[in-house]
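J.: Have a look at this prediction, sequence included:
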Amino acid sequence: MMTNLFSTFDPSTNIFNLSLNWTSTFIGLMFIPSMYWLMSSRINIMWNKMNLTLHNEFLMLLGPKSFNGSTFIFISIFIMMVFNNFIGLFPYIFTSTSHLTLTFSIALPLWMSFMLFGWINHTNHMFTHLVPQGTPPALMSFMVMIETMSNIIRPGTLAVRLTANMMAGHLMLTLLGNTGPSMSTNLISILIISQMLLLTLESAVAMIQAYVFSTLSTLYSSEVY
């Protein structure tokens, strides 16, 4: 039972002797609107408006000392996460964001690049982050250890937060779906309504988790200036 339940999160399953699960990561590229039309369509207008809103939001988080164009990497991460989270809600499509292989592969290089840039270019500023303002002298050494550990686990918390939230909703949908054949006819309508409400909730979670991942990455980046 448990093997079948978690098999939807196994990227090693093969279809026609080909491992096609990871192709769901790139399906979102087909939905990106073309930018080469002579006149902007409604999709392009909505796309540009969303990018501008995200740009202003991330620029405010990064602060005035950020480099020009640094917000675009976080916008790209947000769009990638949203596409993969939503695509995973469709039947028989592997949700790549529910696997630590993808989320940790994105979180770790981001965190590592922030740390290398900060310690190489703003060493004194990075040392001041280890001791919060107003810390008593007797607790300074203790606070340095706490801040260091909290900084080291950041890529892990980024990856696990997204993976756990995406996996939890899918497990609930799978559990409710598996109980359908054994339920009476009178309860089937209640099950369908519950599935629809849970699917609506998962759609909101898909967008919220993508926003949380990109926002936290932006905040971690802003601390190295």
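T.: Okay, I see it.
J.: alpha carbons only for contacts and neighbour counts from here, please
T.: OK.
J.: For stretch 5-20, what is the distance to the chain centroid?
T.: In terms of CA atoms, centre = their mean, to the nearest Å, the centre of stretch 5-20 is set 22 Å apart from its chain centre.
J.: What residues of that stretch count as buried?
T.: 8, 9, 11 (16 or more other CA atoms under 10 Å).
J.: So what touches it?
T.: Under the criterion CA atoms under 8 Å, 6 or more residues apart in numbering, residues 21, 22, 94, 95, 98, 99, 167, 171, 174, 175 lie in contact with stretch 5-20.
J.: again, but for stretch 131-140
T.: Outside of stretch 131-140, the residues within contact range by CA under 8 Å, 6+ apart are 143, 144, 147.
J.: In ChimeraX, how would I select the buried members of the contacts of stretch 5-20?
T.: Selecting only the buried members of these in ChimeraX, with burial defined as 16+ other CA under 10 Å, works like this:
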select :21,94,95,98,99,167
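J.: which residues touch the nearest residue to residue 198 once chain neighbours are set aside?
T.: Counting by CA to CA, 6 or more residues apart in numbering, residue 173 is the residue found nearest to residue 198 once chain neighbours are left out, at 7.3 Å. Counting by CA under 8 Å, 6+ apart, residue 173 touches 195, 198, 199.
J.: just checking, the first one touches residue 174?
T.: Which is residue 195. No. Using CA atoms under 8 Å, residue 195 makes no contact with residue 174, being 9.7 Å away.
J.: residue boundaries of the strands in the chain?
T.: Counting by DSSP state E, the chain has no strands to list.
J.: Check it for its longest helix and report it.
T.: Counting residues, the longest helix found in the chain (DSSP state H) is helix 185-222.
J.: before we move on, back to that, would you format the buried residues of stretch 5-20 as JSON lines with distance to residue 51 included?
T.: Shown next, in JSON lines, are the buried residues of stretch 5-20 (distance: CA to CA, whole Å):
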{"residue": "8", "distance to residue 51": "32"}
{"residue": "9", "distance to residue 51": "31"}
{"residue": "11", "distance to residue 51": "31"}
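J.: What is the nearest of those to residue 163?
T.: residue 9 (10.4 Å; CA to CA).
J.: Distance-wise, check the closest one relative to residue 73.
T.: Between residue 9 and residue 73 the computed distance is 27 Å (CA to CA, to the nearest Å).
J.: alright, now check it against this:
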Amino acid sequence: MLKIMMNLFSIFDPSSSILNLSLNWVSSILGLMFLPYIFWASPSRWSMFWTKITYTLHKEFNALLQPSHKGSSLFLSSLFSIILFNNFLGLLPFIFTSSSHMVMTLTLSLPLWFTIMIFGWLKHTHHMFSHLVPQGTPSLLMPFMVLIETISNIIRPGTLAVRLAANMIAGHLLLTLLGSTGPSLSSTILILLISSQILLLILESAVAIIQSYVFAVLSTLYTSEIN
């Protein structure tokens, strides 16, 4: 059973290589191929549509951020764009999904959390200490609340990374499992399978957008806690 599971998940491992250099991670920068023409071509429907999305995100992130952190909305909008591009590119055939691997998601979440913690403890030490003990906590429970709040802060980058990777790999795994049964099915059941695959692909497209938004919003909320 363990060998079967290892073979099943091995389809998500980087394997394409030239001269022992992995090429699958190149998919993480393929989104740049869609962007340069925006800076020199006349405004198109695509560029106006994307500008509208980023402007909406900018306003929403500013509403969640503290007044002193308003400039962070540009960085958070860029973070949303990077994750969204990688999630959507992973839905295309024969393209490696980098956002389904912890190496990619931890690379995004860990430095962000680490920077927030360093800035908060250096600039707003008293405020960070006050976060460890919620207002109205009985004196007897204060040591336990400090322990619980400390653990919850430490696991934040891990929860961000696992949430994104798990949601992306779950749908891909289900699509792979359903697709592998196709050759052994009759024509009638095969039509039902293809229909279900299309519906699942639409669902995965929605998940790609939602998970990008959730990652960016949670990062915004973590940033806004530093006053």
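T.: Thanks, I have it. Keep in mind the model is a prediction, meaning the values are calculated, not measured.
J.: Just the TM-score for the two chains, thanks.
T.: Remark: TM-score between the superposed chains equals 0.94 [TM-score structural alignment, normalised by the length of structure 1]; 222 aligned residues with a CA RMSD of 1.3 Å.
J.: re earlier: which one of the buried residues of stretch 5-20 of structure 1 is nearest residue 120 of structure 1?
T.: Of those, the one sitting nearest to residue 120 of structure 1 (CA to CA) turns out to be residue 11, at 37.9 Å.
J.: For burial, what's the neighbour tally of the alignment partner in structure 1 of residue 138 of structure 2?
T.: Aligned by TM-score structural alignment, residue 138 of structure 2 pairs with residue 136 of structure 1. By the criterion of other CA atoms under 10 Å, residue 136 of structure 1 has 10 neighbours.
J.: got it, and residue 61 of structure 1?
T.: Based on other CA under 10 Å, the number of other residues close to residue 61 of structure 1 is 18.
J.: Leaving aside the residues adjacent along the chain, what's closest to residue 81 of structure 2?
T.: residue 212 is the one closest to residue 81 of structure 2 (CA to CA, 6+ apart), at 7.8 Å.
J.: Next: residue 145 of structure 2.
T.: residue 133 is the one closest to residue 145 of structure 2 (CA to CA, 6+ apart), at 6.0 Å.
J.: residues near that neighbour, how many?
T.: 20.
J.: same deal with residue 158 of structure 1?
T.: The number of residues near residue 158 of structure 1, taken as other CA under 10 Å, comes to 21.
J.: Please say which position in structure 2 it maps to.
T.: Match for residue 158 of structure 1 (TM-score structural alignment): residue 160.
J.: which ones are touching its match?
T.: 105, 109, 215.
J.: From what I see, the first one and residue 164 are in contact.
T.: Yes. Using CA under 8 Å, residue 105 of structure 2 is in contact with residue 164, at 7.0 Å.
J.: Now list whatever residues contact both of the two.
T.: With CA under 8 Å, 6+ apart as the test, residue 105 of structure 2 and residue 164 both reach residue 99.
J.: Please say which of those two ends up with more neighbours.
T.: Each of residue 105 of structure 2 and residue 164 has its neighbours counted (other CA under 10 Å); residue 164 has more, 26 against 22.
J.: For the more buried one, list the residues it contacts.
T.: 99, 100, 105, 211, 212, 215.
J.: Next, the residues that contact stretch 208-217 of structure 1 from outside, please.
T.: Applying CA under 8 Å, 6+ apart, the external contacts of stretch 208-217 of structure 1 come out as 58, 74-75, 77-79, 81-82, 85, 107, 110-111, 158, 162, 165.
J.: Check stretch 191-199 of structure 2 too.
T.: Against stretch 191-199 of structure 2 from outside (CA under 8 Å, 6+ apart): 175, 178, 179, 182.
J.: Please pull up the equivalent of the last one in structure 1.
T.: Looking back up the chat, that one is residue 182 of structure 2. Match for residue 182 of structure 2 (TM-score structural alignment): residue 180.
J.: Count the neighbours of its match for me.
T.: Neighbours of residue 180 of structure 1 using other CA under 10 Å come to 14.
J.: Just give the closest residue to it, not the sequence neighbours.
T.: Closest to residue 180 of structure 1 by CA to CA, 6+ apart is residue 188, at 6.8 Å.
J.: same check, this time on residue 70 of structure 2
T.: residue 62 (5.7 Å).
J.: thinking again about what came up before, need the max-distance pair from the contacts of residue 164 of structure 2.
T.: 100 and 215 (13.5 Å).
J.: Can you give me the distance of residue 160 of structure 1 to residue 31 of structure 1?
T.: In terms of CA to CA, residue 160 of structure 1 sits 27 Å off from residue 31 of structure 1.
J.: Just want to know which of those two has more residues nearby.
T.: The neighbour comparison of residue 160 of structure 1 against residue 31 (other CA under 10 Å) goes to residue 160, with 18 against 9.
J.: can I assume that one is in contact with residue 100?
T.: Yes. Using CA under 8 Å, residue 160 of structure 1 is in contact with residue 100, at 6.9 Å.
J.: so what corresponds to the residue nearest to residue 81 of structure 2 in structure 1?
T.: Using TM-score structural alignment, residue 212 of structure 2 sits opposite residue 210 in structure 1.
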